[in-house]
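Engineer: sequence below, structure please.
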Amino acid sequence: MPDLAAVATALSSLKTATDIAKFLRETDLSLERAELKLKLADLIGALADTKIELVEVQEALVDKDRRIKELEAAFESKDTLVREYDAFYAVGEGGKPIGVAYCLRCWEGEHKKRQLVEDHKDFRIRVCAACGHRYDNNRTQDHPVPTNSAQ
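Structural biologist: Model (predicted):
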């Protein structure tokens, strides 16, 4: 799979070729060369199409790199979370949950840590601000983080 630098180089080369083809088309050629002008117009069109496709490839590569980084970050934090009832929490001593509750649905579906917040209309419900999933507050309570007096 080509890297971003290779795609950028290809785009630059295509731009140069397009500029040359435009220059040749715009030169004062005789009427006998009308067919040449038509071919140059076709060349410019083909180069433009190729350039658009390469931009799409470049965007796809950027999206894949972003997704790979997200998945790597999720994989690294996989062992730092523990499930309790309907939420995930940071892991404390002895594997006990500590800190704020994270959305079960977002973590299992997208591997993203998203905190749950209390519903402003019903204090018995907690909501994920990202996906909108609602949880019973009794099954997603935050756990105190132990303080270390040695620090």
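
Engineer: alpha carbons only for contacts and neighbour counts from here, please
Structural biologist: OK.

Engineer: who's in contact with R33?
Structural biologist: With contact set as CA atoms under 8 Å, 6 or more residues apart in numbering, R33 has no partners.

Engineer: let me know the secondary structure of it.
Structural biologist: Recorded secondary structure, R33: helix (DSSP: H, G, I helix; E, B strand; the rest coil).

Engineer: and for K113?
Structural biologist: coil.

Engineer: before we go on, could you also do this sequence so I can check it against the first one:
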Amino acid sequence: MDIMTGLATASQAIKLANDLRGIDKAMDAAEFKLKIADLTIALSDIKMALSEAKEEISAKEAEITDLKARFKQTTELVEYEGYKYDKGADEKPRGAPYCQVCEQKSGLLIHLADFRNVQNCPSCNSKYSNVAFFGY
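Structural biologist: You can find the predicted model right below:
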């Protein structure tokens, strides 16, 4: 249930509550019980909608936090010959480059590893050659 449905259900519950307030004393008990049951169902739907909205908002906030952290990490990199590296104190590249495939496909920053003069991504297994590695 989305937020708009939850709000519509809340509106319906308020209307039911107002109906109960203006009930005529001559109304029979069965009709009164039916209105109470309708109100209980509407309030239950509201509670569920608000709970789902809370979970959705929490998930969105976590995603925003993750994206901010990734953006910050990306701004702390330096590019050299088309590859991104960690930035040293001297603003020059340091260490192994990051895998371009992982960065472009999923936004992950995975350092390449050097296996017998072939640079390999430990995550996606992409192979690179003639890539510069800088000491720390």
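
Engineer: quick one: the strands in structure 2?
Structural biologist: Along structure 2, counting by DSSP state E, strands occupy 77-80, 83-87, 93-94, 113-115, 118-120, 127-128.

Engineer: closest to A42 of structure 2 out of the ones you listed?
Structural biologist: Minimum separation from A42 of structure 2 across the strands of structure 2 (CA to CA) falls at strand 77-80, 53.0 Å.

Engineer: ok, average deviation of the closest one from structure 1?
Structural biologist: For strand 77-80 of structure 2, the mean deviation from structure 1 after alignment is 2.4 Å (mean CA distance after the TM-score superposition for structure 1).

Engineer: check what contacts stretch 46-57 of structure 1 and list those residues.
Structural biologist: V7, A10, L11, L14, K15, A17, T18.

Engineer: run a quick neighbour tally on V62 of structure 1.
Structural biologist: 14 (other CA atoms under 10 Å).

Engineer: how about it, what's its match in structure 2?
Structural biologist: Matched to structure 2 by TM-score structural alignment, V62 of structure 1 sits across from S58.

Engineer: need the buried ones from the contacts of stretch 46-57 of structure 1 selected in ChimeraX.
Structural biologist: To isolate the buried members of those in ChimeraX, using 16 or more other CA atoms under 10 Å:
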select :7,10,11,14,15,17,18
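
Engineer: out of the contacts of stretch 46-57 of structure 1, who's nearest K96 of structure 1?
Structural biologist: Closest to K96 of structure 1, out of all of the contacts of stretch 46-57 of structure 1 and judged by CA to CA, is V7, at 48.3 Å.

Engineer: geometric centre of structure 2: which residue is closest?
Structural biologist: Structure 2 has E63 as the residue nearest its centroid, 3.0 Å off, counting by CA atoms, centre = their mean.

Engineer: got TSV for the strands of structure 2, with mean neighbour count too?
Structural biologist: Below are the strands of structure 2 laid out as TSV (neighbours: other CA atoms under 10 Å):
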stretch	mean neighbour count
strand 77-80	16
strand 83-87	20
strand 93-94	22
strand 113-115	15
strand 118-120	19
strand 127-128	16
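
Engineer: and of these, who's closest to S106 of structure 2?
Structural biologist: Short answer: strand 83-87, nearest of those by CA to CA, at 15.4 Å.

Engineer: that closest one vs structure 1, mean deviation?
Structural biologist: Counting by mean CA distance after the TM-score superposition for structure 1, strand 83-87 of structure 2 comes out at 1.8 Å.

Engineer: how far away is S12 of structure 1 from T18 of structure 1?
Structural biologist: 10 Å (CA to CA, to the nearest Å).
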